[in-house]
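**Q** Here is my input, please return the structure:
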Amino acid sequence: MIETENLKLRRPVTEDLDAIHAMRRDPAVIRHLGGKPLNREEAWHRLTRLTGHWALRGYGMFIVVAKASGHVIGEVGLFDGYRGLSPDFDNAPEAGWILAAEAHGKGYAIEAATAAHRWFAQTHGEQRSVCIIAPDNLASLRVAQKLGYKSFGQVDYQGGPVTMLERIPF
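**A** This next block holds a predicted model:
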């Protein structure tokens, strides 16, 4: 587990299903994730994918818990997405951050993502990472910029444009 000033980051567990389901059906959360809410079965598949990635790769998306409330407020980490976007994209760990609406605008995304990147560097070595963000997702683009990500192209992904960004820590 990772602890920051306001958050705890931990591996996903079965009991996270309800929180993942609630977050992944909230219009404020999914509007930049294709806009399609997940039903309970799809949320279960999301949870099993999160836990399976940890088992296969030794890293993945952390579940983010607010210390003050004890509520699950997001998913943050690095993973292998194998999206088929380009060799420049698919051959690097991909960073992601998704926060519940109650956590928006509080600086939690940058707090959690900074901690996740630090953990990844300590356990897997400093290396280039990538992420994709919809061009109109200004809040997420600000987080990426604060983390040191820079644009290196734009592609269509699942019916819409996304900006590909990279972070080179050297």
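**Q** can we go C-alpha only for contacts and neighbour counts from here?
**A** Fine.
**Q** Please name every helix or strand in contact with the helix or strand where residue 119 lies.
**A** Assessed by DSSP states H and E, residue 119 sits inside helix 108-124. Helix 108-124 sits against strand 7-10, strand 72-79, strand 94-99, helix 138-147, with contacts defined as 3 or more Cα pairs under 8 Å, 6 or more residues apart in numbering; DSSP states H and E.
**Q** Go through the last one and flag the buried ones.
**A** Read that as helix 138-147. Residues of helix 138-147 classed as buried: 140-141, 143-145, 147 (neighbour count, 16 or more other Cα atoms under 10 Å).
**Q** got it, and stretch 111-122?
**A** Neighbour counts using 16+ other Cα under 10 Å place 111-117, 119-120 of stretch 111-122 among the buried residues.
**Q** contacts for that stretch?
**A** Applying Cα atoms under 8 Å, 6 or more residues apart in numbering, the external contacts of stretch 111-122 come out as 2, 4, 7, 9, 59, 62, 64, 76-78, 96-97, 126-127, 147.
**Q** to compare against the first, here's another:
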Amino acid sequence: MIHTERLILRPYAVSDFDAYAAMVADLVVVRHAGAPMTGEEAWMRLLRFIGHWSVFGYGLFAVLDRASGAYLGETGFMDFQREVVPRIEPLPEAAWVFTSAAHGRGYAWEAASAVHRWMADTHAPPATQCIISPANLESIRLAERLGYVLHDQPNYRGEALRLIRKG
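**A** Okay, here's the model as predicted:
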């Protein structure tokens, strides 16, 4: 568990399903990452996130408001095994997604910077990477602020994306 000034970050639990499913069904949230998810798709992805921790010792954290306990989104690292062309190195992939109600409040920076410090301290990977849609300017700005730089522009599911790396 990670605590910041305003946030609590902890590995996902089954009890997060309703909040997670609502977030990934929101058109505003998923506009740069595909279509909204059904409840079934959200359930399967949530289970994947929970299981990732037991295999790799890291994963995505649910991000909660420290004062109210409200679910705000997620950030962390995964081994997504994305089938991109050209193939990418097997490095931890940073990710962040926040509810539309949490946008514009600095939560993504606060949470992602804390998770990056945690990952460096606990796992010390030689580098990390992100894959971001070129249209997702907010995420690109956050990645650059975290120290990521453009590395390649692979294709994933028919879309040209930005592969950015740190380290």
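**Q** For residue 19 of structure 1, find the nearest of the helices and strands packed on helix 108-124 of structure 1.
**A** Nearest of these to residue 19 of structure 1, taken as Cα to Cα: strand 72-79 at 6.2 Å.
**Q** show me the contacts for the closest residue in space to residue 27 of structure 2 that isn't next to it in sequence.
**A** Of all residues not flanking residue 27 of structure 2 in the chain, residue 36 sits nearest, at 6.1 Å (Cα to Cα, 6 or more residues apart in numbering). Counting by Cα under 8 Å, 6+ apart, residue 36 of structure 2 touches 24-27, 30.
**Q** where does the residue mapped onto residue 36 of structure 2 from structure 1 land in three-state SS?
**A** Counting by TM-score structural alignment, residue 36 of structure 2 lines up with residue 37 in structure 1. Three-state call for residue 37 of structure 1 (DSSP: H, G, I helix; E, B strand; the rest coil): coil.
**Q** and what of the one 10 residues further on?
**A** At residue 47 of structure 1 the chain is in helix, as set by three-state DSSP.
**Q** Roughly how far does it sit from residue 129 of structure 1?
**A** Using Cα to Cα, to the nearest Å, residue 47 of structure 1 is found at 23 Å from residue 129 of structure 1.
**Q** do the same with residue 87 of structure 1
**A** According to Cα to Cα, residue 87 of structure 1 stands 13 Å off from residue 129 of structure 1.
**Q** what do you get for residue 23 of structure 1?
**A** Look at residue 23 of structure 1 and residue 129 of structure 1: by Cα to Cα, they are 25 Å apart.
**Q** So between these two, which is more surrounded?
**A** The neighbour count for residue 23 of structure 1 versus residue 129, taken as other Cα atoms under 10 Å, is higher for residue 23 (25 against 21).
**Q** my guess is that one meets residue 103, correct?
**A** No - using Cα atoms under 8 Å, residue 23 of structure 1 makes no contact with residue 103, being 10.8 Å away.
**Q** how close does the helix holding residue 119 of structure 1 sit to structure 2?
**A** In the superposition with structure 2, the average deviation recorded for helix 108-124 of structure 1 is 0.8 Å (mean Cα distance after the TM-score superposition for structure 1).
**Q** how distant is that helix from the center of its chain?
**A** For helix 108-124 of structure 1, the separation from the chain centroid amounts to 11 Å (computed by Cα atoms, centre = their mean, to the nearest Å).
**Q** show me the residues around the counterpart of residue 150 of structure 2 in structure 1 that make contact.
**A** Under the alignment (TM-score structural alignment), residue 150 of structure 2 pairs with residue 151 in structure 1. Residues near residue 151 of structure 1 by Cα under 8 Å, 6+ apart: 163-166.
**Q** let's see it at 10 Å
**A** Contacts for residue 151 of structure 1 (Cα atoms under 10 Å, 6 or more residues apart in numbering) come out as 130-133, 141, 144-145, 163-167.
**Q** follow-up on the earlier one: roughly how far apart are the residue nearest to residue 27 of structure 2 and residue 50 of structure 2?
**A** Using Cα to Cα, we find residue 36 of structure 2 at a distance of 21 Å from residue 50 of structure 2.
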